[in-house]
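Chemist: need a structure here:
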Amino acid sequence: MVVLSKMTDVGANTLGPFDAIDCTCYEMCHTWNSSCMGTYVDTFHKAFVYAFKVYAPLYLLNALWKLQKKRTDKKRLARSTILQTLRSTLFLTMNGTWVLMVVCAYGKIFGKFHGVSGFIVGLISSFLSIIIERKSRRGLLAIYITNLALEILFKMSVSRGYVTPINRGEIYLFALSNVAYMSYFRGSNLPSYLQSVFEKVLGNDETKTYKIREEREHSSVAGNKFIFSLKKMCSYLLNNLNSIGSRPPSCCHGDSCVAYSARAAIKFFSIGYGIQVLMNYRRIFQALLRSNLSLLGKSFLDFRLAKFFCAYVTVFRAINCFLRRAVGQDNPEFFGGIAGFFSGFSALFYPSTTLSLYAVTKLLDIFCMKAVATKRLPFFPNFDVFMYSLSMGIVYHASIFEPHNIRPSYWSFMKGLSGYKFPLLFRKLLDRFGTEATKMYPNFVPDLDPKYVITPEVQQVLASHGKWP
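Modeler: Purely as a prediction, here's the structure:
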């Protein structure tokens, strides 16, 4: 029982990242199928179906959006939509298939698995997958996965006691990153696509280059009388607000500052509420099917995103107007940064670590692109491929050694991509690395075929759980 104690005791015999345990790929990884080739085929099939379900609706919606344009070649659009859907589906499918193939190759080459094996396997398999995807999508994928990897590294550091989390730290992070975003936005220094998005949300009245006030066209309202009446009431309310206060010469918007901010509050509260209801559609359907009025009420009375959108835009506009009025002139970058900081605290209504980290990651990407453009940093070709592979190496390491540190929504995604096989790894063999590998599945022991279990240590662990003849 000496060997068994070594396999199960994590205290004094914790292994390091370059230490190894003796086991085969079947004994630890694809425990549900003793055949490596059979595992690849089964995983490819299930991953392809899952990936197609993910990408097909996205590309279909994109195609429908493009069809609204008058000069759209329908045949060309249909062909490109099908090809892009299949290519992205294959990329995601191979992401789940390559990792098993590389794991098996690693086990056969070294005859054991090291503490860094998850990272190495993930890095190689992710590189082989990302080169399948279109170049135009690699940057977005790299940013998203880098964001996820940073979150995992932070959780790893917390679980090991290296850092102490700050209460509401994601709020401060979002507010600080928003300083740079809003300063760039008001100075029209963001990338064109991002500048366009912020102009639609915050209004192009706030951009530095917007100097001419455009006259609004008053079109007649047709359609439902109720909608017409509702619009008339809102218009009446805003016209009354417009009479309150004034607009200083340094403000470019046409209304008074009060009406300018109030219009944003009403508009974006409605938009945020609509998006939140759409996000809760599953809960709403479940409540309707079960006649659960309590759950239905909670789904429709969820105002978190509405309050976030409303506060974000309203505070940004109001503070910019206040600063312009107080100083008597506009300073776009400086005022934008101040307003961005305070509007960033709207995240109190919708705290999200994912959103905050994505904002920071994207901001770093903008800094790097500007530094490359001004030749302060050298240009690295295929840097997005490198970052994606490196970040996915971290994600795959966590999925094997410490899945409890992965964002729950992404862990569910990884399970679905693997055909719900990721939880079936024999993680009790990995407890010696001190990563709490079995924290999520403490009682799971696979039913391995005795004919293919050749490692004595694995046999003893199985015997201790009554699964060895």
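Chemist: use CA for all of it now, contacts and neighbours both
Modeler: Fine.
Chemist: what about the helices in the stretch 51-200 of the chain?
Modeler: Assigned by DSSP state H, counting those that start in this stretch, the stretch 51-200 of the chain shows helices spanning 74-110, 117-130, 135-159, 169-186, 192-202.
Chemist: Residue 154: neighbour count?
Modeler: Counted by other C-alpha atoms under 10 Å, the residues lying close to residue 154 total 17.
Chemist: tell me the SS of residue 250?
Modeler: At residue 250 the chain is in coil, as set by DSSP: H, G, I helix; E, B strand; the rest coil.
Chemist: how near is it to residue 243?
Modeler: 18 Å (C-alpha to C-alpha, to the nearest Å).
Chemist: so what's the residue positioned nearest the centre of the chain closest to, chain neighbours aside?
Modeler: Centroid-nearest residue in the chain, with C-alpha atoms, centre = their mean: residue 144, separated by 5.4 Å. Sequence neighbours aside, residue 358 is the residue nearest to residue 144 in space, at 6.9 Å (criterion: C-alpha to C-alpha, 6 or more residues apart in numbering).
Chemist: And this one, please, so the two structures can be compared:
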Amino acid sequence: MGSFSKILPYSCYELGHCWKHSCSSASFEICIIGFIESLKIYGVVYLLTGLVNAQKISMKYGKKLLKDYLTSVCFLTVNAFGYIGSYCVVRHILQHFNFLTVSFVPGFIGSLMAILVERPARRTLLAIYVTNVASECLWNSAVGHGYVSSIPCGEILVFASAMAYLGYSFRSQTPTSKLINSIMQVFLGKEESGLMVSHRQTAARQECIPHQPVPWHQKLLALITSKHYLCPHRGGCVPHFIWTGLQGFARGFLLQLSLKMVTSIPRVVRAPRKLLPLLINKNNMEAGLFLGCFTSLFKGTCCGGRWWHGEDRPESGAIAGVLAALSMYFYSAPSLALYMMWKVVESMYENGCNAGYLPRIPGSVELLYAISTGYLFHVSVMEQHHMKPSYWRFLRRLTWDRLAGYNRHLLAPYGFDSGKNYPGYWPDYDLKHISETVKCLQPAP
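Modeler: Below is the predicted model of the structure:
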């Protein structure tokens, strides 16, 4: 490991924007590229938003959607332009690069400017997303350096911990996260949500249905052959458990297939023979098993809780969440597990602030976004081999692969093997604009 205090005397052109020696031209080029790609990226997002809310379509809603779309485009453009612009400005002020200014500081400054452009309603969502990706990169880096050991199926433990909290929240009358609660209602149905549970409990009390103690073996037999009077489904609990699993499998299979189809439309159009491999891809089956087991285990555990306790309890949701989380064994999704974990942290912090136990820090969301995104820019340069592949593809797309042109071999003094994925790469410099030091470092043809 090299020393973090080392100074790099290189210019912006030699280290960063190696495709163009002029700082202003390189920054302007990234601004235009970022704007074009942002139009495409958010064009798809807001088009789908408009289709989902088609019943709301009106002139007023259309204007709002267009305004939100342009705001998000500006946000992403500022993020790209702010990074490269800050990169050059900081270099000209310090006249050198250090461990932080090679990427983290410019990424932090550009991200902070960008998040202030975006609508406040989307800032928390964006902050949680990039924090999720950054935490995954941080873990990969820690494992790569030997600071921690990789835990087999560790994402299941994270997911189970988060689902214990979210399962309890889902079945309570005051869910902690409206977004997660809405998503869970889509896959689990409204009948198991806390509000519906409360209505059934109230109706049962009004009907004065007596609760008589029943031996455990009779409860087990009744669970198999019939349903509890508080169960919201029709038919027996076991048939409902099986039918829920089949429905979940179909949803997961079709959802994964749809995602693959959307991203593969150009290839399928050019070569229709590639359609069959998409249909029989094992990821579709794994996604189906994951969602099928998740929904059936969650609902089945809730049924079991009603039979065991004779009533609906939020605690059953915590147990159901832990058991349902085991379905991730069929479909490893560390990003989903981390996202759930960060949503739990967010909701717990929000509840603590509302109860007066924790201070509400002004600008904490914006600061979290800037730090996390700054770290992601830093990883993309310093240890790109530890970055989440999908996010690296996003950064390459946003800059038209300009970020891949960073001369990572000049970062060797820091000892991170930054050029690991670029063993034969050296920028095609204009020799009139580079120093003798860099000329001497250039490998022989």
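Chemist: Just the TM-score for the two chains, thanks.
Modeler: The TM-score (TM-score structural alignment, normalised by the length of structure 2) is 0.89; 420 aligned residues with a C-alpha RMSD of 2.2 Å.
Chemist: For residue 259 of structure 1, which of the helices of the stretch 51-200 of structure 1 is the nearest?
Modeler: If you check each of the helices of the stretch 51-200 of structure 1 against residue 259 of structure 1 by C-alpha to C-alpha, helix 192-202 wins as the nearest, at 14.4 Å.
Chemist: name the helices or strands packed onto that closest one?
Modeler: helix 304-327 (3 or more C-alpha pairs under 8 Å, 6 or more residues apart in numbering; DSSP states H and E).
Chemist: same thing but at 10 Å, please
Modeler: Packing partners of helix 192-202 of structure 1 (3 or more C-alpha pairs under 10 Å, 6 or more residues apart in numbering; DSSP states H and E): helix 169-186, helix 257-279, helix 304-327.
Chemist: ok, residue 250 and residue 243 of structure 1, which is more surrounded?
Modeler: Taking neighbours as other C-alpha under 10 Å, residue 250 of structure 1 and residue 243 compare with residue 250 leading, 15 against 12.
Chemist: which residues does the nearest residue to the more buried one once chain neighbours are set aside contact?
Modeler: Excluding the flanking residues, the one nearest residue 250 of structure 1 by C-alpha to C-alpha, 6+ apart is residue 329, at 5.2 Å. Each residue near residue 329 of structure 1 by C-alpha atoms under 10 Å, 6 or more residues apart in numbering is listed here: 248, 249, 250, 251, 323.
Chemist: Tell me which residues touch the residue mapped onto residue 422 of structure 1 from structure 2, please.
Modeler: The equivalent of residue 422 of structure 1 in structure 2 is residue 403 (alignment by TM-score structural alignment). Residue 403 of structure 2 makes contact with 16, 17, 18, 30, 84, 377, 380, 381, 392, 395, 396, 397 under the criterion C-alpha under 10 Å, 6+ apart.
Chemist: The residue nearest to the centre of structure 1 -> structure 2?
Modeler: Residue 144 of structure 1 maps onto residue 129 in structure 2, by TM-score structural alignment.
Chemist: With residue 134 of structure 1 instead?
Modeler: Using TM-score structural alignment, residue 134 of structure 1 pairs with residue 119 in structure 2.
Chemist: Repeat that for residue 53 of structure 1.
Modeler: By TM-score structural alignment, residue 53 of structure 1 lines up with residue 40.
Chemist: which residues sit in contact with its match?
Modeler: Counted by C-alpha under 10 Å, 6+ apart, residue 40 of structure 2 has contacts 34, 73.
Chemist: Could you pull out the buried residues of stretch 316-329 of structure 2?
Modeler: By 16 or more other C-alpha atoms under 10 Å, the buried positions in stretch 316-329 of structure 2 come out as 316-328.
Chemist: any idea how far the match of residue 134 of structure 1 is from residue 125 of structure 2?
Modeler: Counting by C-alpha to C-alpha - residue 119 of structure 2 and residue 125 of structure 2 are separated by 11 Å.
Chemist: swap in residue 81 of structure 2?
Modeler: For residue 81 of structure 2 relative to residue 125 of structure 2 (C-alpha to C-alpha), the value is 22 Å.
Chemist: between these two, which one's more packed in?
Modeler: Between residue 81 of structure 2 and residue 125, counting by other C-alpha under 10 Å, residue 81 is the more crowded of the two (25 against 14).
Chemist: just to revisit the earlier point, check the contacts of residue 403 of structure 2 and tell me the two furthest apart.
Modeler: 18 and 392 (18.8 Å).
Chemist: Relative to structure 1, which residues correspond to stretch 11-18 of structure 2?
Modeler: Using TM-score structural alignment, stretch 11-18 of structure 2 pairs with 24-31 in structure 1.
Chemist: How far off centre is the matching stretch?
Modeler: 30 Å (C-alpha atoms, centre = their mean, to the nearest Å).
Chemist: follow-up on the earlier one: can you lay out the helices of the stretch 51-200 of structure 1 as JSON lines showing distance to residue 380 of structure 1?
Modeler: Shown next, in JSON lines, are the helices of the stretch 51-200 of structure 1 (distance: least, C-alpha to C-alpha, whole Å):
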{"stretch": "helix 74-110", "distance to residue 380 of structure 1": "23"}
{"stretch": "helix 117-130", "distance to residue 380 of structure 1": "16"}
{"stretch": "helix 135-159", "distance to residue 380 of structure 1": "13"}
{"stretch": "helix 169-186", "distance to residue 380 of structure 1": "24"}
{"stretch": "helix 192-202", "distance to residue 380 of structure 1": "22"}
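Chemist: Residue 353 of structure 1: which of those is closest?
Modeler: Per C-alpha to C-alpha, nearest to residue 353 of structure 1 of the helices of the stretch 51-200 of structure 1: helix 169-186, 5.3 Å.
Chemist: Next up, the contacts around residue 295 of structure 1.
Modeler: By C-alpha under 10 Å, 6+ apart, the neighbours of residue 295 of structure 1 are 283, 284, 286, 287, 288, 301.
Chemist: most surrounded residue in those?
Modeler: Busiest of the contacts of residue 295 of structure 1 [other C-alpha under 10 Å] is residue 284, holding 21 neighbours.
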